[in-house]
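S.K.: Sequence below, structure please.
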Amino acid sequence: MPFARAIDAEIHYEDSGGGGPVLLLGHEFLMDRTMFASQIAALTPEFRLVSWDARGHGRTRDEGLPFTYWTCARDALTVLDHLGVERAVVGGISQGGIIALRTALLAPERVTALVLLTTEAHEPLPAELSNARRFLDKWYEDGPRPALAEHLARWLIGDDDWYRAVWVKRWLTRDPNATEVAAGAMLGRDAVLDRLSEIACPTLIVHPTHSGVPLAHARELAARLPDARYLEIEGARQTVNMTHPVAVNNAIRQFLREPAVSRVTSRPRTGEIPLRREP
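M.R.: So this is what the prediction gives:
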């Protein structure tokens, strides 16, 4: 089982392999790397997809201590270091996209482009904080947890019975402490709106019309990033890569084939200096 070792965690990842440009993908809150199965099936072997489990999720091993999404951004770089990948397209959905933005801010020389699904750069709104706290309080009560898990699955995924059953089963066996700590990272995140102008790399933003991330936040993200492409998918849910995989896969494929992106994601020959995008 592949792990990249951070100072205080072992980060689990899956690597499709191949010689194409690397796309590193981070998952939604309370989910894991397996949510990208459709992207891996559709985009390889043209591209090399690496999906990874954040702290408190999937098979990643950590000490159960509080963390921030800046810590997770360093974990993403740890995965690239472990694989010997100098530069990559970095992306993700919701939580994973929030981490990807911070990865680009921490190490712009490592990030050739961004793929952001259902992502925002804002801090939590008061309504998000209060709704999440009520949900977590009920989650720890005896009795209603299966119904809450089903409600969460329908909100995230929609009407796909198979997907909902898979994730409900996983959530009901989660470590409650891991859920609480992971929620702390989501609900304690800082805003990076004022730093978006620092991110010069090409960016693809795909946003569903039905999600917990307001459309206004996604559109502002696109407006503030210097080199962004924006796609809104009507009727899609929070997990847009699962509810509308064909549209998402086509958008990612087209983006990664753009000359502005493919030029800087091409693997350099031995002895060559990797191309760098000038700010």
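S.K.: C-alpha from now on. contacts and neighbour counts both.
M.R.: OK.
S.K.: As a check, name the ranges of all strands in the stretch 151-279 of the chain.
M.R.: Per DSSP state E, counting those that start in this stretch, the stretch 151-279 of the chain carries strands over the ranges 203-208, 228-233.
S.K.: and residue 254, how many residues sit next to it?
M.R.: Neighbour count for residue 254, taken as other Cα atoms under 10 Å: 10.
S.K.: One more: residue 154?
M.R.: 17.
S.K.: thinking it is in contact with residue 164, fair?
M.R.: Yes - taking Cα atoms under 8 Å as the definition, residue 154 is a contact partner of residue 164 at 6.8 Å.
S.K.: does residue 25 count as helix, strand or coil?
M.R.: strand (DSSP: H, G, I helix; E, B strand; the rest coil).
S.K.: quick one, what contacts it?
M.R.: 33, 36, 49, 50, 51, 52, 90, 91, 92, 93, 96 (Cα atoms under 8 Å, 6 or more residues apart in numbering).
S.K.: List the contacts of the helix or strand containing the fourth one.
M.R.: This means residue 50. For residue 50, the element it lies in under DSSP states H and E is strand 48-52. Under the contact criterion Cα under 8 Å, 6+ apart, strand 48-52 has outside partners 11-27, 32-34, 36, 40, 43, 76.
S.K.: one more to line up against the first:
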Amino acid sequence: MPLFKHEGIDFNYEIQGAGIPFLFLHGLGDNLKFAFETFNNDEKIQLISLDQRGHGKSGHDSRKLSYDRLANDALALMDYLGIQHFYVGGLSMGAGVAVNLAVHKTNRVLGLILLRSSATNEPMKKEVIEWFSTVSKYLPMKNGTQLFEKDPIFPSIKDTYPKAIDTFKRYFEDDASVNYNKKFIDIPSDSPIKSKSELTNLTIPTLILANNYDVIHPIEYSLFYARNIENASYYELTPKTVDAEKHKLEIDTYINTFIIRSSKN
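M.R.: Next comes the predicted model:
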């Protein structure tokens, strides 16, 4: 398990392959396994990921978690690896970290990949913030799962977006989520950028992938980036619940093609 230290915190990371460096970031409550399970990189691409602060096998501190801090962590990894220029992308929270990094370090980022964004220049929807806040409250409690199921908000989550229930229940089995549950309050209330004007100078090649199925990752968030990033290409994915195999194949094809083609320009 390779580790690097940043701001006194040990971060777990992993690298697969060699070639064009691509840093792919997981979402809230997940870990670096997401990157390697979601995307099969072409032999010309080097896939890099890390357990972000407060996730997986990486540590955390008492400071409030934010997109700014997570982006600084991701950049610190690339500095540690001696990689000056790279592609960056992510899913959900990871997409927010990626766009934050690209906006603030445009000279380092070769291309940007946003997969099912969960926030824009505004935080998540109030309804979704409340969902995560409720889960956070029960995570450190004994019999937390059962208490969560008895909370008055549980039926509304189940009716609005049943798939979210499975995701939230997995958090109770994840040590990093239980031990650092405050991230489920901090991140949903933060935004990757403060204004869409921050995207004005973002002229790097950008790939945006989304689908019109997900309450936590509304398609309008992805369309926001597609409209406001000058050199953006937007594609809709087959939802995983409709055809998981096709969903994964589309991700592999779009990302590999995007990185290889844009790196030649």
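S.K.: mind giving me a markdown table with the strands of the stretch 151-279 of structure 1 and columns for mean neighbour count and distance to residue 62 of structure 1?
M.R.: Shown next, in a markdown table, are these (neighbours: other Cα atoms under 10 Å; distance: least, Cα to Cα, whole Å):
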| stretch | mean neighbour count | distance to residue 62 of structure 1 |
| --- | --- | --- |
| strand 203-208 | 25 | 30 |
| strand 228-233 | 16 | 34 |
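S.K.: As a markdown table, the ones you listed with distance to residue 173 of structure 1 would be great.
M.R.: Putting the strands of the stretch 151-279 of structure 1 into a markdown table (distance: least, Cα to Cα, whole Å) gives the following:
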| stretch | distance to residue 173 of structure 1 |
| --- | --- |
| strand 203-208 | 29 |
| strand 228-233 | 32 |
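S.K.: Residue 130 of structure 1: which of those strands is closest?
M.R.: Closest of the strands of the stretch 151-279 of structure 1 to residue 130 of structure 1 is strand 203-208, at 23.0 Å (criterion: Cα to Cα).
S.K.: Specify, as a residue range, where the strand holding residue 50 of structure 1 falls in structure 2.
M.R.: The alignment of strand 48-52 of structure 1 onto structure 2 (TM-score structural alignment) spans residues 46-50.
S.K.: Mean deviation, the matching stretch versus structure 1?
M.R.: Its aligned residues in structure 1 lie a mean 0.5 Å from stretch 46-50 of structure 2 after superposition (mean Cα distance after the TM-score superposition for structure 1).
S.K.: Tell me how far that stretch lies from the chain's centre.
M.R.: Offset of stretch 46-50 of structure 2 from its chain centre (Cα atoms, centre = their mean, to the nearest Å): 13 Å.
S.K.: before we move on, what about stretch 74-85 of structure 2?
M.R.: 18 Å.
S.K.: what does residue 107 of structure 2 align to in structure 1?
M.R.: Per TM-score structural alignment, residue 107 of structure 2 is aligned with residue 109.
S.K.: Ok, residue 66 of structure 2 next?
M.R.: Per TM-score structural alignment, residue 66 of structure 2 is aligned with residue 68.
S.K.: And for that match, nearest residue in space, chain neighbours not counted?
M.R.: Spatial nearest neighbour of residue 68 of structure 1, chain neighbours left out: residue 185 (5.0 Å); criterion: Cα to Cα, 6 or more residues apart in numbering.
S.K.: and what of residue 5 of structure 2?
M.R.: residue 11 (6.1 Å).
S.K.: Check residue 22 of structure 2 too.
M.R.: residue 87 (4.6 Å).
S.K.: Am I right that that neighbour is in a helix?
M.R.: No - in this structure, residue 87 of structure 2 is strand, not part of a helix, as judged by three-state DSSP.
S.K.: what about it, distance to residue 5 of structure 2?
M.R.: Per Cα to Cα, to the nearest Å, residue 87 of structure 2 is found 22 Å from residue 5 of structure 2.
S.K.: Comparing those two, which residue is more hemmed in?
M.R.: residue 87 (26 against 15).
S.K.: Which residue of structure 1 sits opposite that one in the alignment?
M.R.: Residue 87 of structure 2 maps onto residue 89 in structure 1, by TM-score structural alignment.
S.K.: correct me, but that match touches residue 109?
M.R.: No - distance between residue 89 of structure 1 and residue 109: 11.2 Å, which falls outside the contact criterion (Cα under 8 Å).
S.K.: Tell me which residues touch residue 97 of structure 1, please.
M.R.: Taking Cα under 8 Å, 6+ apart, one finds 26, 27, 91, 115, 116, 117, 118, 119, 120 in contact with residue 97 of structure 1.
S.K.: Recalculate using a threshold of 7 Å.
M.R.: Counting by Cα atoms under 7 Å, 6 or more residues apart in numbering, residue 97 of structure 1 makes contact with 26, 91, 116, 117, 119.
S.K.: any chance of the residues you listed in TSV, with distance to residue 135 of structure 1 and neighbour count too?
M.R.: Formatted as TSV, the contacts of residue 97 of structure 1 follow (distance: Cα to Cα, whole Å; neighbours: other Cα atoms under 10 Å):
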residue	distance to residue 135 of structure 1	neighbour count
26	24	31
91	28	30
116	26	30
117	24	28
119	21	31
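S.K.: any chance of the residues you listed in TSV, plus distance to residue 1 of structure 1?
M.R.: Listed next are the contacts of residue 97 of structure 1 as TSV, based on distance: Cα to Cα, whole Å:
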residue	distance to residue 1 of structure 1
26	18
91	23
116	27
117	27
119	29
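S.K.: what's the closest of those to residue 100 of structure 1?
M.R.: residue 91 (5.4 Å).
S.K.: Tell me the buried residues in stretch 34-51 of structure 1?
M.R.: 35, 36, 38, 39, 40, 43, 47, 48, 49, 50, 51 (16 or more other Cα atoms under 10 Å).
S.K.: Taking these, tell me the two that lie furthest apart.
M.R.: Between any two of the buried residues of stretch 34-51 of structure 1 (Cα to Cα), the greatest distance is 17.5 Å, for 35 and 47.
S.K.: Tell me the secondary structure at residue 21 of structure 2.
M.R.: Look at residue 21 of structure 2: counting by three-state DSSP, its state is strand.
S.K.: how close does it get to residue 237 of structure 2?
M.R.: Taking Cα to Cα, one finds residue 21 of structure 2 at 24 Å from residue 237 of structure 2.
S.K.: Relative to residue 105 of structure 1, how far out is the equivalent of residue 197 of structure 2 over in structure 1?
M.R.: Aligned counterpart of residue 197 of structure 2 in structure 1: residue 194 (TM-score structural alignment). The gap separating residue 194 of structure 1 from residue 105 of structure 1 is 12 Å, by Cα to Cα.
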